[in-house]
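Trainee: Next come a sequence and a model predicted from it.
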Amino acid sequence: MQNLYIGVMSGTSMDGIDIALVDIKAGKVTSIISDCYPMPNSIKQQLLTLCDTNQTTLQDLGQLDHQLGLLFANSINQFLQNNHINKNQIKAIGCHGQTIYHQPTGNNPFTMQIGDANIIAAKTGIITIADFRRKDMAYGGQGAPLVPAFHKAVLQDPHINRVILNIGGISNISVLIPNQTVIGYDTGPGNVLLDGWINENLNQSYDKDAMWAKTGHIQQNLLNKLLDEAYFKLPAPKSTGRELFNLPWLHKKLTGMNLKAQDVQATLVALTAVSIKHEIEKLPISNNLPCELLVCGGGAKNPLIMQRLSTLLPNWAVLTTNDKGINGDDMEAIAFAWLAYCRINHIPSNIPEVTGASQAVCLGVLYQ
């Protein structure tokens, strides 16, 4: 008998709504089918404006929360219809929601994801699990990253030093070193600045195959200024997002510099790769086992990022998670299906050493 779960993810890049159907038996995860549904430009622009300016009204925020809930629900129903799946076969939906602000430190740490899960549950008729991050934060954690627990469950190998690198809007790593505690955290920007810069200059949503970045040259002075950011010096656990790495931040770094736009793009690719390299080099590897960097997320399709990582990390085999049987485009959606499975079965699904929480807890709120 199948134990089917659906995972739904729309990440920092906001480039689409990823939906994955998975079968989970005794913790073993089998991906069955997946698809990606477009994020309507009107909603995406509202989200980008909100994230970049942090300005809104209660009415606009409430309406956007409702719109996203409907969008997620309609996308799920379309997914079920297209693939001839009976909703009664699905045990639960795990929906991350859209992060609009993440403040894991300070006197009043909080995180906010929108996309009303009540609407998802009502419109699909399927139990929906959402609000995965705040329970971890209630126990003193950062609420992020959550995917390392999933990576540990499906990709740990006792004979290989593995780092799973997800390059979405923000880049994060899960460190799976044999006989060591799993750690994971956000290394810094992934595609968020690359997408924002090309959109501002060429009105394109992303730099396909890094074609524009390839026409530019890395500007070392700018790269040094970008890397001179306090976040890069923080120890783990740590997490970040658009609250820090955004176009206003980039423009501030560009003050007084007269550079070609394509050179800025090339330098932003270097920023992503070099900031990842710096974190990889800090890892406590003291054995003679082979080292693999498994890349997933949109950045795995950027040949320039992949080339830079291979050059910067000569002692690591730089591969994609596709090479290990997990589609990198679906990784986070599959992970949230797994997190829903954990919630339904009362299995703790955070890793305190990753998030900084005081204990392992069961994550997610159930809506039905």
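Mentor: Arrived safely, thanks for sending.
Trainee: use CA for all of it now, contacts and neighbours both
Mentor: Will do.
Trainee: So which residues of the stretch 101-250 of the chain form helices?
Mentor: 117-124, 134-138, 147-155, 192-202, 220-227, 230-233, 247-254 (DSSP state H, counting those that start in this stretch).
Trainee: export these to JSON lines and tack on mean neighbour count and distance to residue 365?
Mentor: Output for the helices of the stretch 101-250 of the chain, formatted as JSON lines (neighbours: other C-alpha atoms under 10 Å; distance: least, C-alpha to C-alpha, whole Å):
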{"stretch": "helix 117-124", "mean neighbour count": "21", "distance to residue 365": "9"}
{"stretch": "helix 134-138", "mean neighbour count": "21", "distance to residue 365": "9"}
{"stretch": "helix 147-155", "mean neighbour count": "21", "distance to residue 365": "17"}
{"stretch": "helix 192-202", "mean neighbour count": "19", "distance to residue 365": "28"}
{"stretch": "helix 220-227", "mean neighbour count": "15", "distance to residue 365": "38"}
{"stretch": "helix 230-233", "mean neighbour count": "13", "distance to residue 365": "30"}
{"stretch": "helix 247-254", "mean neighbour count": "14", "distance to residue 365": "33"}
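Trainee: contacting residues around residue 214?
Mentor: Applying C-alpha atoms under 8 Å, 6 or more residues apart in numbering to residue 214 gives the contacts 266, 304.
Trainee: Swap in 7 Å and give it another go.
Mentor: residue 266 (C-alpha atoms under 7 Å, 6 or more residues apart in numbering).
Trainee: The one 5 residues further on now?
Mentor: Under the criterion of C-alpha under 7 Å, 6+ apart, the neighbours of residue 219 are 263, 267.
Trainee: For it, give its distance to residue 195.
Mentor: Residue 219 sits 19 Å away from residue 195 when distances are taken as C-alpha to C-alpha, to the nearest Å.
Trainee: Next up, a structure to set beside the first:
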Amino acid sequence: MPELYIGLMSGTSLDGVDGVLADFAGSLQVRAHASAPFDPALKAELLALNRSGPDEIHRSQLAANALMRVYAQVVRELLARTGVPAADVRAIGAHGQTVRHRPQAFDGTGYTVQLAQPALLAELTGITVVADFRSRDVAAGGQGAPLAPFFHRALFAREGEAVGVLNIGGISNLTVLRPDGTQLGFDCGPGNALMDAWCQRHLGQPYDAEGAWAAGAPFDPALLQALLSEPFFAAPPPKSTGRDLFDEGWLQQHLSPFPALTAQQVQATLAELTATACAGEVQRHAPGLPRLYACGGGALNEHLMRRLQALLPATRVLSSAEAGLPPLQVEAAAFAWLARKAVRQEALELQSTTGALGARVLGGIWPA
């Protein structure tokens, strides 16, 4: 008998919403994948809400309503493609849109904010919604991120073998699955966010397709070292980050001593930054790793994948598709899996990944 859940993810890349309809009866089967882009006005507002501004409470609530309508659009598409009635879906795992992520900051606990209106999504779809996955982890002393490593173990682990999973969205994060059954997971730093922003500014394109623009110029070693001087890169896990740190203001601050660089050289250097930061974490925490599965939008950047492979000659850098799940489906499937865990009230052992005090059930539930 099918056990159906929907997972919805909109990440720091701000390129839209990815959704999957997943069946957990037996081994995971993705029945359908659908996506919807953000319209320019919503994307601009979500990006603006990453920074302090006027009337934030009012604006954030309206943006959350608009976001849920995009989520509901993706749900309707998934159901239409499969012919599955809404009543047959046990729950939707809805990540929401991260606009602030400051765990352990200010008062020792900090906070993380994912814009969402789960009650509205339940009304629009007629399906139970699980959301707010990260705040319990932060309340328990954790980083609130990354959460996908728990799903990565369920999907990618190989008995007796170390395996890495590198998700490159707006921010990149690494999961190391050890042969003894333990795992390590943490954010590496920028993924696509800075590359996309720079490409949008100078080419008017949402992203550098296949990394072709970056591949056409040499990176600048001095700028790369200046960027890598950011203390986050040297910090030990558990650690997480977001646009609170790695935004265009951060980039401009580091660019000011390099006025002679062309826009294309900067793009090449930003690609090298992502590759170097990710490869460095693999070398520090999983030397000799035999295989690394890449997922997220960055896995479609051919130049970035070539640079990762060059920096990790002892490791096979593979697309997650080779393990059965295409790169753009992995995070959405992770939140379907996390929703199932919440519905079943199954706690996750968080300590080794987020640094939380112990096992917790993540996510609040809004019944249909």
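Mentor: That came through, no problem. Computed from a prediction, not measured in an experiment: that's the story for all the values here.
Trainee: still on that earlier bit, possible to save the helices of the stretch 101-250 of the first structure as TSV with distance to residue 104 of the first structure?
Mentor: Shown next, in TSV, are the helices of the stretch 101-250 of the first structure (distance: least, C-alpha to C-alpha, whole Å):
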stretch	distance to residue 104 of the first structure
helix 117-124	23
helix 134-138	8
helix 147-155	17
helix 192-202	19
helix 220-227	21
helix 230-233	13
helix 247-254	19
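Trainee: Which one of those helices lies nearest to residue 319 of the first structure?
Mentor: helix 147-155 (13.3 Å; C-alpha to C-alpha).
Trainee: what helices or strands is that closest one leaning on?
Mentor: Taking 3 or more C-alpha pairs under 7 Å, 6 or more residues apart in numbering; DSSP states H and E as contact, the helices and strands that helix 147-155 of the first structure lies on are strand 170-176.
Trainee: what about the strand it packs on, how far off from the second structure?
Mentor: Strand 170-176 of the first structure: mean distance to aligned residues in the second structure after superposition is 0.5 Å, counting by mean C-alpha distance after the TM-score superposition for the first structure.
Trainee: now that strand, how far from the centre of its chain.
Mentor: 9 Å (C-alpha atoms, centre = their mean, to the nearest Å).
Trainee: same check, this time on stretch 132-139 of the first structure
Mentor: On C-alpha atoms, centre = their mean, the centre of stretch 132-139 of the first structure falls 17 Å from the chain's centre.
Trainee: which residues of the second structure does it align to?
Mentor: Under TM-score structural alignment, the counterpart of stretch 132-139 of the first structure in the second structure spans residues 133-140.
Trainee: Need the residues that contact that stretch.
Mentor: With contact meaning C-alpha under 7 Å, 6+ apart, stretch 133-140 of the second structure is reached by 103, 109, 111, 112, 143, 144, 356, 357, 362, 363.
Trainee: now for residue 301 of the first structure: what does it line up with in the second structure?
Mentor: That one, residue 301 of the first structure, aligns with residue 300 by TM-score structural alignment.
Trainee: Name the nearest residue to its match, sequence neighbours excluded.
Mentor: residue 210 (6.2 Å; C-alpha to C-alpha, 6 or more residues apart in numbering).
Trainee: and that neighbour, what is it in contact with?
Mentor: Residue 210 of the second structure neighbours (C-alpha under 7 Å, 6+ apart): 300, 301, 302, 303.
Trainee: Look at the match of residue 301 of the first structure and say how many residues are nearby.
Mentor: By other C-alpha atoms under 10 Å, 18 other residues sit near residue 300 of the second structure.
Trainee: just the one 4 residues further on next, same as before
Mentor: Other residues near residue 304 of the second structure number 24, with proximity taken as other C-alpha under 10 Å.
Trainee: same thing with residue 204 of the second structure?
Mentor: 10.
Trainee: how close does it sit to residue 125 of the second structure?
Mentor: 35 Å.
Trainee: gap between the two ends of stretch 299-317 of the first structure?
Mentor: Terminal residues of stretch 299-317 of the first structure lie 17 Å apart, using C-alpha to C-alpha.
Trainee: Quick one, which of the contacts of residue 210 of the second structure are buried?
Mentor: For the contacts of residue 210 of the second structure, a burial check counting by 16 or more other C-alpha atoms under 10 Å picks out 300, 301, 303.
Trainee: okay but the last one is in contact with residue 208, surely?
Mentor: No - the pair residue 303 of the second structure and residue 208 fails to qualify as a contact (C-alpha atoms under 7 Å) at a distance of 9.9 Å.
Trainee: burial count for residue 165 of the first structure?
Mentor: Residues near residue 165 of the first structure, counting by other C-alpha under 10 Å, number 28.
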